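*Asks:* Make a model of this:
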Amino acid sequence: MAYQGTSAPGRTSTLFGLTMGLVGMTAAFFAAGAYAGRNLGSGAVIVAWIAAFVVLMIMNFAARRSPRAATLLLAIFGVLIGVSSAPTLVWYASTEPQILWQAGGATALFVGALGSFGYLTKKDLSGVRRASFIGLLVLLLAGVVLIFVRIPHASLIWAVLGLVVFAGLTAADFQRLRRSQGLNSAPLIAASIFLDILNVFWFFLRIFSGSRD
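*Replies:* This is a model prediction of the structure:
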């Protein structure tokens, strides 16, 4: 089942509303998953994380054929990511709950500003997207290295660089949202924006908790 087509201006506003609605839906399922997984062990958390990655890959293929199936997979993805995030959220909620609020507020401002820029700018951000994706790969590699190599303030530096990378990805994803030609792309764009928001939130958590060390 495909979403019905509309005129170009109407399609843009409809796609924005549909996509952000799906982002909100994913966040709700994320919260449900985090609540359900609050008492699970590390093994179940790892399985949930791997399953979320698999679901995301399947969703990339499903979106081309069935937006309804992609939407269902997006909801499942939200639950699984919530389950895998539960231990971290529970720890902060029990030890430093104020940092959760600080990170949430900073994330809202960050994504709001970068998202607005990406959505409204006439500058082509495809180059920014490519550079940010390369930066993300470097960031992931650095994260693996830092598991084995101890560097002073490495976690804080890594988080700041992560925000730089996701500043580019967030702006580029919102420009992708504005430029997209089909409503069927809504689930995939929603997944990208949700991941932008979630990663920015994690980086702010690291920064605010690191500033107290």
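*Asks:* C-alpha only now, for contacts and for neighbours.
*Replies:* OK.
*Asks:* so what secondary structure elements neighbour the host helix or strand of residue 137?
*Replies:* Using DSSP states H and E, residue 137 maps to helix 126-148. Applying 3 or more CA pairs under 8 Å, 6 or more residues apart in numbering; DSSP states H and E, one finds that helix 126-148 contacts helix 154-179.
*Asks:* next SSE after the helix it packs on?
*Replies:* Per DSSP H and E, the first helix or strand lying C-terminal to helix 154-179 is helix 186-210.
*Asks:* List of residues touching that following helix?
*Replies:* Helix 186-210 is contacted from outside by 15, 18-20, 22-23, 26-27, 59-60, 63, 67, 70-71, 74, 99-100, 102-104, 106-107, 111, 155-156, 159-160, 162-163, 166, 169-170, 173-174, 176-177, using CA atoms under 8 Å, 6 or more residues apart in numbering.
*Asks:* what does stretch 45-54 give?
*Replies:* Contacts with stretch 45-54, where a contact means CA under 8 Å, 6+ apart, come from 37, 76, 77, 78, 80, 81, 83, 84, 85.
*Asks:* And this one, please, so the two structures can be compared:
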Amino acid sequence: MAEYNTIRTAGVSGARAAVIDEGLRAHMNKVYGTMSVGMLITALAAWAISGLAVTSDPANAEYALREGQYLTGLGVALYASPLKWVVMFAPLAFLFFGWGALMSRGSAAAVQLGFFAFAAVMGVSMSSIFLVYTPYSITQTFLVTSIAFAGLSMFGYVTKRNLSGMGTFLMMGVIGLIVAMVINIFLQSPAMMFAISAIGLLIFAGLTAFYTQDIKNTYIAHAAHGDQEWLNKAAFDGALSLYISFLNMFQFLLMFMGQQE
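*Replies:* Below is the predicted model of the structure:
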């Protein structure tokens, strides 16, 4: 529930505060609901693509991944050809070059569609985890990530501490993390990958709390203006931020908890 003191600070009190408080609950439910649908789309896309890319029949395969597991033509294109770089960096390109333009010029419906399309592309990009890790370890890591995410998001929602300074520091850390990951693509250093995973997990854990507080405060600051179209787009933007934090926590945690096939 929204803090009434926070709402009054924004210049709203009494009955109007109650209306904003109710609207905030609906807004957060929309954020988490949209994020959950996006996660489902990603999981289904990753599972479906991995199933289409792998066969157990050598006669229908183009490449032997390991004993008893072979890549089809689609699998070779996705994981053993230059197309893998397109698949890997397509979600990042969308975030840097597509999402901002969609938020500024698109309708709420277009932003929602863009988010779900991004979730599907992200699923294709992540489909290789089903080739590397056991289904049990993927499920186990997902549950652990869900519990951690829920706790961190709850903290960000209820804390009275201003997390904006922490958020700025963590975003700088994300840039450094991306640079380190690109460098390690060429170095292939296990020690560096371990450090990246540990630091990345901490960064996105902190960002989960920061994004939740920012979503809440942004709604409170703008709800009094009654711009419902903008608030709808803001809910999808918030869902994307939390979705990215969750997926990064999951992937980094999978490197520690995942059992390989």
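*Asks:* Mind giving me the PyMOL select for the contacts of stretch 45-54 of the first structure, buried ones only?
*Replies:* Buried members of the contacts of stretch 45-54 of the first structure, defined by 16 or more other CA atoms under 10 Å, are picked up in PyMOL with:
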select buried, resi 37+76+77+78+80+81+83+84+85
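*Asks:* excluding its backbone neighbours, what's nearest residue 35 of the second structure?
*Replies:* Spatial nearest neighbour of residue 35 of the second structure, excluding adjacent residues (CA to CA, 6 or more residues apart in numbering): residue 239 at 4.9 Å.
*Asks:* tell me what the biggest helix by length in the second structure is packed against?
*Replies:* The helix spanning the most residues in the second structure, taking DSSP state H as the definition, is helix 15-53. Contacts defined by 3+ CA pairs under 8 Å, 6+ apart place helix 15-53 of the second structure against helix 4-9, helix 73-79, helix 108-126, helix 129-132, helix 190-223, helix 228-257.
*Asks:* can you put those helices in CSV and add distance to residue 179 of the second structure?
*Replies:* Below are those laid out as CSV (distance: least, CA to CA, whole Å):
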stretch, distance to residue 179 of the second structure
helix 4-9, 38
helix 73-79, 22
helix 108-126, 19
helix 129-132, 22
helix 190-223, 10
helix 228-257, 15
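*Asks:* and residue 205 of the second structure, what pairs with it in the first structure?
*Replies:* Mapped onto the first structure by TM-score structural alignment, residue 205 of the second structure lines up with residue 167.
*Asks:* er, residue 253 of the second structure I mean
*Replies:* Aligned by TM-score structural alignment, residue 253 of the second structure pairs with residue 204 of the first structure.
*Asks:* how close does that match sit to residue 164 of the first structure?
*Replies:* 12 Å (CA to CA, to the nearest Å).
*Asks:* Same drill for these two, tell me which one is more crowded.
*Replies:* Using other CA atoms under 10 Å as the criterion, residue 204 of the first structure and residue 164 rank with residue 204 on top: 26 against 15.
*Asks:* Could you report the distance from that one to residue 79 of the first structure?
*Replies:* Applying CA to CA, the value for residue 204 of the first structure to residue 79 of the first structure is 22 Å.
*Asks:* swap in residue 144 of the first structure?
*Replies:* From residue 144 of the first structure across to residue 79 of the first structure, the span is 26 Å (CA to CA).
*Asks:* Those two: which has the busier surroundings?
*Replies:* Neighbour count, other CA under 10 Å: between residue 144 of the first structure and residue 79, residue 79 has more, with 26 against 11.
*Asks:* ok, for the alignment partner in the second structure of that one, nearest residue in space, not its chain neighbours?
*Replies:* For residue 79 of the first structure, the aligned position in the second structure is residue 120, judged by TM-score structural alignment. In this structure, residue 120 of the second structure finds its nearest non-sequential neighbour in residue 42, 5.2 Å apart by CA to CA, 6+ apart.
*Asks:* any idea what the one you found aligns with in the first structure?
*Replies:* Under TM-score structural alignment, residue 42 of the second structure pairs with residue 30 in the first structure.
*Asks:* List the contacts of its match.
*Replies:* 78, 79, 80, 81, 82, 83 are the contacts of residue 30 of the first structure under CA under 8 Å, 6+ apart.
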